[in-house]
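*Asks:* Can you look at this prediction? I've put the sequence above it.
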Amino acid sequence: MKISGFTFIRNGTLLGYPFIESILSALPICDEFIVAVGDSEDDTLERIRAIGSDKIRIIQTQWNEKMQDRGFVYAQQKMIAQYNCTGDWAFYLEGDEVLHEDDLQKIKASMEKHLNNPEVEALAFDYHHFFGSPDWVAISPAWYRQECRIIRNTIRSWAPDGLYFVVMDKNRKGRYPRAALVGAPIYHYGHVRSVEAMRQKNERVGKYWKHDHPLFNGYQIDPQSLKPFDGTHPAIANNWLKNEAEQNFTPNKNHELTKREKKHRWAMRIEKWFNIKLNKKHFTT
């Protein structure tokens, strides 16, 4: 069995991504790791080269600045990396997603288990979405609780906006992949980066989604959509969490709810009453 890791990144340092930690967290179980590196204004490319692993293959890319429709430029970059994978499985991590060292063997065992079962087209992970600081995780249906990050590399798949996979059957309508659950989480740190890095990120990437972001001055969220994190973080991320992540966030009990947050409060109540999950999934089981 051959495992290909892949990702894309641009201005990773400037925008506060733990992209080096992300790559290093998956490298032990990957036979190769493809990184599509966009033309950056910082030391992103040099830092990836400095990892010094012969597993890593860098593809330098140019982003289409005119592509501003629903994040499709992200999909383009993701697919550049994915289409250069040569393994049985293609394992995608975003630049703010990290694996825990305690889960690596479980992840690899899941790929081995389903390698010869064509009915399993992808493998899905649980998620820890950290918000505000490494001490809090988001739990409302606003956040995807499970997502495919491993796709069988012998099927026709593509990424509509970079987040998820679509499988194409006979050049017709796309569908979500059939997936098995890995039973391990991905640690998502995109919403704990420093306030300045988040401000830079919003200002620079909103155009690719046709979004006009207001000036980011701090993390705000419905406090009922958070819970304290009582687990351990990946060891590879500890230095980044200590030096680059926000540390002093406290949920604001007087936070004024948005219409969307009010809707998700009701959704959380319904989930509790009926023991169901209302978040969207981009795969079938």
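*Replies:* Looks like it came in fine. Just so you know, these numbers come straight off a predicted model, no measurement behind them.
*Asks:* From here on, just use CA atoms for contacts and neighbour counts.
*Replies:* Fine.
*Asks:* Which secondary structure state does residue 25 sit in?
*Replies:* Counting by DSSP: H, G, I helix; E, B strand; the rest coil, the backbone at residue 25 sits in helix.
*Asks:* check contacts around it.
*Replies:* Listed by Cα atoms under 8 Å, 6 or more residues apart in numbering, the contact set of residue 25 reads 98, 99, 100, 101, 236.
*Asks:* one more structure, for comparison:
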Amino acid sequence: MKVSGFTFLKNGSTLGYPFVESIRSALPLCDEFIIALGRCDDDTEALLNQIDDPKIRIIHTTWNDKMQDRGYVYGQQKMIAHFNCTGDWALYIEGDEVLHENEIESIRNNMEKYLDDPDTEAFYFDFYHFYGRPDQVGISGYRRAPRIIRNSIRSYAPDGLFFVVLDKNKRGRYPKARHAGGNIYHYGHVRNVAKMQEKINQVSQYWNEKPTPFPGYGDIDPAVIRPFKGTHPAIVSDWLKTDAEWEFTPNPNYRLTKRDKKVRLKLKIEEMLGLEISKKHYTDLDK
């Protein structure tokens, strides 16, 4: 069994991504790791070269700044990296996401177990979306997503978040997936406030938006914040000490949006029924 890892990056240092930790966390699982690297104005490429692992292959790319439709440029860059993978399975991990060293064996075992099962097209992970500070998580968004895809099926990525499988030329569907046996630890919303502002400044154009001032992480409904009771991956410990945001103060004047109210209702329904009903971009084979 051969496993490919892949990601895309541009100005990872300037934007506060723990991308070195992210890639290092995935290397024990992968036989090769493909990076689609856009033109950078910082030391991102130098830091990638310092990892000094023969599994890594960098593909230099040019981002289409005219593509400003719902972040589709992310999907384009994701596909460039994916289409250069040569493994049986392809693991997609973003620059602010990290795998836990205690879960690598379980993930690998599942890929080996279902390698010859054509119905298993992908594996999904549970997500810890850290928010505001590293000892708490937000639960208002997606909580599971497929990040390993069988590399011999016709698939593409119209979005950075998910995959679409093409059974026929004109119609797509989400992949049939099983649980990977691990979690994705997502640190994008605990980068320090200045780095988050710089990210907003640089990427808003890809959503056809103008950058706005980032007031901090306090503008959020407290009902969607939960304490994190697990352990962080060891490889990200230094980044958490030096680069993560630890000051979090909820805005007492924050007013709930329509979306917040819908999320609160959904959480109440989940509590009443004992179900988890966040959006899924896969068909669950484990049910």
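*Replies:* Right, received. Where do you want to start? Model, not experiment: these values are computed from the prediction.
*Asks:* Residue 138 of the second structure maps to what in the first structure?
*Replies:* Counting by TM-score structural alignment, residue 138 of the second structure lines up with residue 138 in the first structure.
*Asks:* Run a quick neighbour tally on that match.
*Replies:* 25 (other Cα atoms under 10 Å).
*Asks:* Filter the contacts of residue 25 of the first structure down to the buried ones.
*Replies:* 98, 99, 100, 236 (16 or more other Cα atoms under 10 Å).
*Asks:* Give me the three-state assignment for the last one.
*Replies:* When the structure is split into helix, strand and coil by three-state DSSP, residue 236 of the first structure lands in helix.
*Asks:* nearest residue to it other than its sequence neighbours?
*Replies:* Beyond its immediate neighbours in the sequence, the residue positioned closest to residue 236 of the first structure (Cα to Cα, 6 or more residues apart in numbering) is residue 21, lying 5.9 Å away.
*Asks:* do the same with residue 72 of the second structure
*Replies:* residue 159 (5.9 Å).
*Asks:* do residue 250 of the first structure as well
*Replies:* Using Cα to Cα, 6+ apart, the nearest residue to residue 250 of the first structure is residue 132, at 7.6 Å.
*Asks:* picking that back up, nearest to residue 259 of the first structure among the buried ones among the contacts of residue 25 of the first structure?
*Replies:* Residue 259 of the first structure has its nearest neighbour among these in residue 98, at 31.5 Å by Cα to Cα.
*Asks:* What number of neighbouring residues does residue 260 of the first structure come out with?
*Replies:* Per other Cα under 10 Å, the neighbour tally for residue 260 of the first structure reads 9.
*Asks:* related to what we said a few turns ago, give me the distance between the residue nearest to residue 236 of the first structure and residue 66 of the first structure.
*Replies:* Applying Cα to Cα, to the nearest Å, the value for residue 21 of the first structure to residue 66 of the first structure is 31 Å.
*Asks:* Compare the two (neighbour count), which wins?
*Replies:* Neighbour count, other Cα under 10 Å: between residue 21 of the first structure and residue 66, residue 21 has more, with 22 against 9.
*Asks:* The more buried one matches what in the second structure?
*Replies:* Matched to the second structure by TM-score structural alignment, residue 21 of the first structure sits across from residue 21.
*Asks:* Leaving out sequence neighbours, find the closest residue to the residue nearest the centre of the second structure.
*Replies:* The C-alpha lying nearest the average C-alpha coordinate of the second structure belongs to residue 94 (Cα atoms, centre = their mean; 4.4 Å). The spatial neighbour of residue 94 of the second structure that comes closest, neighbours along the chain excluded (Cα to Cα, 6+ apart), is residue 7 at 5.8 Å.
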